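>>> Following is a predicted model, sequence given first.
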Amino acid sequence: MTKELETKGAAIQGADAGKYELSEEQKAHQQERILKQVAKELQLPLTKVKASVSLLDEGNTIPFIARYRKEMTGELDETQLRDIEERLQYLRNLEDRKLEVIRLIDEQGKLTDELRVAIEQAVKLQEVEDLYRPYRQKRKTRASVAKERGLEPLAIWIMTQPRQGSLEQEAAKYMDEDKQVHTSEDAVQGAMDIIAENLADDAKIRAWVRKYTQDQGIIATEAKDSEQESVYEMYYSYQEPVRKLPPHRTLAINRGEREEVLKVRLEVPAERIHDYIAKQIVKGESIVKSTLLLVIEDAYKRLIAPSIEREVRGELTEKAEEHAIRIFAENLRNLLLQAPIKGQVVLGVDPAFRTGCKLAIVDETGKMLYIDVVYPTPPNNKVAEAEAKVKAAIEKYGVQLIVIGNGTASRETEQFIADLIAKLKGRGLRYLIVNEAGASVYSASKLAQEEFPKLDVAERSAISIARRLQDPLAELVKIEPKAIGVGQYQHDVAQKHLDESLKAVVESAVNHVGVDLNTASPSLLSYVSGINGTIAKNIVKYREENGKFKDRKQLQKVPRLGAKTFEQCVGFMRISEGVSPLDNTPIHPESYEVVDRLFRELRLELDQLGSKGLKDKLQHADAEALATKLNVGVPTLRDILDSLQKPGRDPREELPLPIFRTDVLQIEDLTPGMQLQGTVRNVIDFGAFVDIGIKNDGLVHISQLSDTFVKHPMDVVSVGDTVTAWVLNVDLKKGRVGLTMKNPNKKQ
């Protein structure tokens, strides 16, 4: 219900809204209650939650809090801080909604003390909405029409459940030609409609039916046309309990229904629900018992069941979307943090058939050196001419690596490059296929046009492909995160929530690595803690007008970069050849004075930074004893000691490099049992796709990831991992390869 709550958590409106506003004392009590709820839900100490919320409310970013305010939060990590932020926002919006509902009911003159307390004590939006439902303004219904015809007193009489008298005679009193109540049957039906709507609006009944539906309901799907071939064939006659339906199946079923391939229904044993409602309202034998039982069946079938089905399926979808976004976010983070290939001249190739393969050579810094196009693939097949061009460019610019995008004509282009490498033996050339998802999005963007105004879209794409190898993070931040292609059903989820989540992942990755203040693009800078797009452009403009930054303090001269922004961003900025060696570390300037005292205590000099002697001395330093002497927190001092031992270190350098190849592997070359090295391209709920050097990635099903039980593939593999796999099966017709990571040669 998070998305719904965001829209309903509006501020209280109206001329007399003041009477519903909370006093300062009430606000403080509400805040305390919310913080306790967050701490309880997340199983965190209340003191840590309070400190974190205080920092967030002051405008501090999560990367800044996680890195530079560890003493205050008790070293909570970014994930825990984001969980706190999300729950805090939900519960604050929930409180706003409660006040709004109380106001709306009170304005109708129907607010009782009991109802107010029930609303105030609700802990979920659904509870608040159930309580508000009877008072919500409705469109014209059968019950509202019956009320207009004056039949509400008859409905009240029926609910008294008299043991004597005649329902027909009582109903006859309400016959009125002017009100279109022509017969006693018309009057009874109208009264039944009123009672049915009241039952459908009853919060207790709805809560029970909802829970029962979630526990006992079955999602059933069937094909609209069973003869039609589609990717949804496993759902053409399918059933699964609601409580067991996994997220990826929920989204697959939703998509099949949306594309009008599947019909979906929620099946629930209605008799048990009828019995429960009857126990709530039927008080024993009466002259209206049979009528009430009919009302119960009608209320459930016509009003409650369709509504609860929408709610239950909506909740399934929301949970599935949250799960899919979480998977996408984790994959994206691992992709962004892949090891950069530094110090290499790279040839990027954007493959194609008719329009030819675009070539781009970039130097060690990513600067474009060469652009061209060759036509070695069908229908042109100008192989000899392409070979001559590419060979000349390789020799002229000293190319060491070749990167090929995995789009159309990728494998034909790969064969051409592999053949060329074989003819250039001794040069040590290697190639790699990279996922080019999003490259076309970037190359057609305004950003790419500004960066390379004289190049066409495909030429820009070739440069992007080359740079992805040199620095995946710096290049991929130029692309809308959801276009990068490591998700699962990313087009089926709430796009606003997806964008927010993925932006947080990119922000986290960028700040984890840090950015070079003198080379970073506006795209990269805009993800630094506290920096927005405008300030990022201002930083680059200042750099262009005044030359390279020599000192982090110079950031304070950048237009619109105020004191708070400086505090948030400066620790994540790096200057490699600046005035102070500390500017090339993650140490925040606010701690430079601590470093000064530390060096005096250990009798070290700043110019020793990077030396083995200094590293050895810092490694053996007693952080806790020093922290007491220097009057600084232990977590902060630990981070300082770590940063001083590895100045200028890129945390990604510790990760494994991708697999480079020199020859082509065809699917026809594969046989069951063959051992291969591969790179994990995508991790999803039911397994992992691994690039083993053929056209399509092979799939390692979750059951083949390990000899032990695997709850989720992400517990075993991550995007970018280099893995050993064995061929399980090959489907030449569909171009599919099944892999296993269980060693078939291992003795059981």
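All right, it came through fine.

>>> When you work out contacts or count neighbours from here on, use the C-alpha atoms and nothing else.
Noted.

>>> Run a quick neighbour tally on residue 530.
22 (other C-alpha atoms under 10 Å).

>>> Can you give me the distance of it to residue 544?
22 Å (C-alpha to C-alpha, to the nearest Å).

>>> Could you do residue 487 as well?
37 Å.

>>> Settle it for me: which of the two has more neighbours?
residue 487 (22 against 11).

>>> can you tell me which residues contact the more buried one?
324-325, 327-329, 331-332, 682, 684 (C-alpha atoms under 8 Å, 6 or more residues apart in numbering).

>>> try 10 Å
324-332, 481, 682-684 (C-alpha atoms under 10 Å, 6 or more residues apart in numbering).

>>> quick check, nearest of those to residue 733?
Nearest to residue 733, judged by C-alpha to C-alpha, of the contacts of residue 487 is residue 682 at 23.0 Å.

>>> Centre of the chain to whatever helix or strand the closest one lives in, how far?
Assigning secondary structure by DSSP states H and E places residue 682 in strand 675-684. Centroid separation for strand 675-684 versus its chain: 22 Å, with C-alpha atoms, centre = their mean, to the nearest Å.

>>> other SSEs contacting that strand?
helix 305-336, strand 687-691, strand 698-701, strand 722-731, strand 736-740 (3 or more C-alpha pairs under 10 Å, 6 or more residues apart in numbering; DSSP states H and E).

>>> take a look at this one as well, against the first:
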Amino acid sequence: MDNQILDLVAKTMTTLKPQQIKAVLSLMDEGNTVPFIARYRKERTGDLDEVEIRDIKANYDRLAALESRKADVIKIIEEQQHLTPALKQAILKADKLQTVEDLYLPYKQKRQTKATVAKAAGLQPLAAWLLRFPQSDVRVQAQQYVNADKDVADADAALAGAHEILAEAFGENAQLRDWVRNYTRNKGSLVVKVKSKGKALDEQGVYQQYYDFTSTLKQLVSYRVLAINRGEKEKVLRVSLDVDQAGIDRYLHFRFIGQHQGPAVAVVEAAYQDAYKRFIAPAIERELRNELSDAANEQAINVFGDNLYHLLMQAPLKGRVVLGFDPAYRTGCKLAVMDANGKFLDKLVIYPHKPAPTAKREAAAGEFKAFLEKYQVEMIAIGNGTASRESEEFVVNVLKTLDRPVYYVIVNEAGASVYSASDNARAEFPDLHVEQRSAISIGRRLQDPLAELIKIDPQAVGVGQYQHDVPQKALNAQLDVVIETAVNQVGVNLNTASPELLTHISGLSKTIAQNVVAYRNDNGEFSSRPQLKKVPRLGPKAYEQAVGFLRIIHGRNVFDNTDIHPESYPAAKALLAAAKLETKDVGTPAAQSLNQVDLTAVASETGVGELTLKDIVASLQKPGRDVRDTMPAPLLRQDVLKMADLKPGMQLQGTVRNVVDFGAFVDIGVKQDGLVHVSKLTDKFLKDPRQAVAVGDIVTVWVEEFDEQRQRIALTMIAPKDQDHDQH
């Protein structure tokens, strides 16, 4: 850890204390993971969360890369013997990589240019003479540089060479580039037109709103940037950057001509105009387009990550017998029933829809009802793909004939088919067809969304926006972070967790996760956390990082079913003793008396900090607690709704399926999700829809308008009376 970079991080992260930053970086240098530091090293970090810890590391890495680049650039310029004290100071003071690159540009190795040819022909003194704005005739002066041996045939050729030298020097001027960049960023506009053959390529009219589109760069929102980029890539759109040329000309004149007059003015003027047109404007356009794209990509990745987190953290439906229903027309609906613990019990195929023969369709309801009764199914998860709504109607009609309540939920089945065909699914259910594995996946998504969705490529779960357009490396890195955070916040049952789930536990690699499952298969269930030490390749560091996030539900030690780390078991015993409790009181009403314990005294006695002791008290009061239990439960339905049933002003409840920059898509129980535009989420101004809603939220909405033919539904979350109030 470099103390100079540490000081720079402290200057950029002013809300944190320098010792917090130092503690985080030291802990990471020691090989500790972010979840472990956030959960079990609160005293050292001052109770920083995962986001703050990752921000510290990201800032340190960014500044370390900047300092490394500065050192490289200084070394290269020094070797060229061009490094002046002023230039060195300017590089050292730079706080952006772009500034360093601008300062380095004149010294960068480049292929032969017209300017380097002109310098080799001895025309540098002529260029310098022109910049002094002499009053004498420039052609007479240029005549002195005519040299047939060096291809300078006449005065015009000499002036042309001097022009190239000046244009390149202006083009590589760091201050000039910086001014033009800022001016264009603040005053420039993105102009989008449809290409001559663009409309033919855009048969669906996907990019129609951008056929003649202009927006200032400052007002351009990220989802538009990504849409325009995609339209340009598909050769539908032509994109350019437009800026007030007169404003730039005024600045260039002021900067390079000022009050000077005389015959050299026209030559210098032509050189800086050429420099802007040839070198500066195209480079700045590229930079600013990249800047827009980078910001839009980052926003899209953050939105996707946020949606995925809320999807993974949806409340599980515990202790219910669930039937997964994978709808289809021709090939029949695949059903799979799971017990209360998610164990697969039985499968069935029924044919309730055309084009199945009449006899099969008539038999479907009876077969379905018998299957529900045989296993006393309490909950049905219907996939939202092909034939979903027809299947929903079929299910509702059968449920009406039962003399006990059974509910159903429409489950987003995105990615279920991807999982079903995967090696992992084949290994788990080698004897089942792909569609039957899909029905199991749909049912388990209701029972434990986190454990099931973790098996699927995150990009396939359908909660993103342009996720296939953004840099995949950055997207995957963010998704790994989201999954790691979610899995470790929830913790996993060591005796039921899949290798996919264990891989995301702090400290466990893919190999170690598979070794844990193999050990469990060979030796039976774990009865205590220390048994993990017997797992091959699971060394002391991996054990320390992982063990607190692994639960043993009915183990020998009640503490093993909590998120108390084994290193703190003595402190947990001390807390129980201070409250005159025994281990049998853990999780009972008696454990509430722990709230009266003097934590300062126990901290002094055990050497364990008060922040950690508070966490231990919460764990002793609610062992096996699941943070997802506080999340909204799935919206259970018993009846079906069609688009034709909708009326403007109708109030409905729905589940947020996806949040994007311009609003939220809500499943209200009809075939098509409705859109709540960002302006309709609340009566207050919102810049980001995520300030109001998250994936999985259960929300009350009102129908504003709908178009059955185009399958579009516009919803609002502002109650009608509030809307009336807003209008007056």
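Received it, and whenever you're ready, just let me know what you need. From a predicted model like this one, the values you see are computed outputs, not experimental measurements.

>>> how close does the counterpart of residue 374 of structure 2 in structure 1 get to residue 347 of structure 1?
If you follow residue 374 of structure 2 across to structure 1 using TM-score structural alignment, you land on residue 396. Plainly put, residue 396 of structure 1 is 12 Å away from residue 347 of structure 1 if you go by C-alpha to C-alpha.

>>> What of residue 338 of structure 1?
19 Å.

>>> again with residue 94 of structure 1
Distance check for residue 94 of structure 1 against residue 347 of structure 1: by C-alpha to C-alpha, it reads 54 Å.

>>> how much space between the spatially most central residue of structure 1 and residue 34 of structure 1?
Nearest to the mean C-alpha position of structure 1, by C-alpha atoms, centre = their mean, lies residue 325 at 3.1 Å. Per C-alpha to C-alpha, residue 325 of structure 1 is found 26 Å from residue 34 of structure 1.

>>> Which stretches in the stretch 151-300 of structure 1 count as helices?
Along the stretch 151-300 of structure 1, counting by DSSP state H, counting those that start in this stretch, helices occupy 152-159, 167-172, 184-201, 203-216, 247-258, 270-281, 289-298.

>>> right, so the ones you listed: which one is the most enclosed?
Of all these, helix 184-201 carries the top mean neighbour count, a mean of 23, counting by mean count of other C-alpha atoms under 10 Å.

>>> where in structure 2 is the aligned partner of that one, by residue range?
Taking TM-score structural alignment, helix 184-201 of structure 1 hits residues 155-172 over in structure 2.

>>> before we move on, what about stretch 315-323 of structure 1?
So stretch 315-323 of structure 1 sits over residues 291-299 in structure 2, by TM-score structural alignment.

>>> go on, stretch 723-735 of structure 1?
So stretch 723-735 of structure 1 sits over residues 699-711 in structure 2, by TM-score structural alignment.

>>> Please apply the same query to stretch 47-66 of structure 1.
The aligned range for stretch 47-66 of structure 1 is 19-38, by TM-score structural alignment.

>>> measure the matching stretch end to end?
16 Å.

>>> Over to stretch 106-117 of structure 2?
15 Å.

>>> From the rest of the structure, what touches it?
With C-alpha under 10 Å, 6+ apart as the test, stretch 106-117 of structure 2 has contacts from 73, 76-77, 80, 82-83, 101, 119-124, 150-151, 160-174.

>>> same question, stretch 177-190 of structure 1
The contact list for stretch 177-190 of structure 1 (C-alpha under 10 Å, 6+ apart) reads 142-152, 154-155, 158, 167-176, 191-196, 291, 295.

>>> switch to 6 Å and redo it
Residues outside stretch 177-190 of structure 1 that contact it (C-alpha atoms under 6 Å, 6 or more residues apart in numbering): 146, 149, 171-172, 175.

>>> buried sites along stretch 142-154 of structure 1?
Of the residues in stretch 142-154 of structure 1, 142-144, 146-147, 149-152, 154 count as buried by neighbour count, 16 or more other C-alpha atoms under 10 Å.

>>> Switch these over to JSON lines; also include distance to residue 212 of structure 1.
Below are the buried residues of stretch 142-154 of structure 1 laid out as JSON lines (distance: C-alpha to C-alpha, whole Å):
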{"residue": "142", "distance to residue 212 of structure 1": "27"}
{"residue": "143", "distance to residue 212 of structure 1": "26"}
{"residue": "144", "distance to residue 212 of structure 1": "29"}
{"residue": "146", "distance to residue 212 of structure 1": "31"}
{"residue": "147", "distance to residue 212 of structure 1": "31"}
{"residue": "149", "distance to residue 212 of structure 1": "36"}
{"residue": "150", "distance to residue 212 of structure 1": "35"}
{"residue": "151", "distance to residue 212 of structure 1": "33"}
{"residue": "152", "distance to residue 212 of structure 1": "31"}
{"residue": "154", "distance to residue 212 of structure 1": "32"}
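
>>> So of those residues, which two are at opposite extremes in space?
Spatially, the most separated pair among these is 142 and 154, at 15.1 Å (C-alpha to C-alpha).

>>> Residue 744 of structure 1 pairs with which position in structure 2?
Looks like residue 744 of structure 1 aligns to residue 720 there (TM-score structural alignment).

>>> Between residue 396 and residue 347 of structure 1, which is the more surrounded one?
Set side by side, residue 396 of structure 1 and residue 347 show more neighbours around residue 347, with 31 against 9, by other C-alpha under 10 Å.

>>> How much space separates the aligned partner of that one in structure 2 from residue 344 of structure 2?
By TM-score structural alignment, residue 347 of structure 1 lines up with residue 323 in structure 2. Note on residue 323 of structure 2: its distance to residue 344 of structure 2, by C-alpha to C-alpha, is 10 Å.

>>> same thing with residue 113 of structure 2?
71 Å.

>>> now do residue 157 of structure 2
According to C-alpha to C-alpha, residue 157 of structure 2 and residue 344 of structure 2 sit 85 Å apart.

>>> With residue 89 of structure 2 instead?
Counting by C-alpha to C-alpha, the gap from residue 89 of structure 2 to residue 344 of structure 2 is 69 Å.

>>> ok, those two, which is more surrounded?
residue 344 (18 against 12).

>>> count of residues packed around residue 453 of structure 1?
Per other C-alpha under 10 Å, the neighbour tally for residue 453 of structure 1 reads 12.
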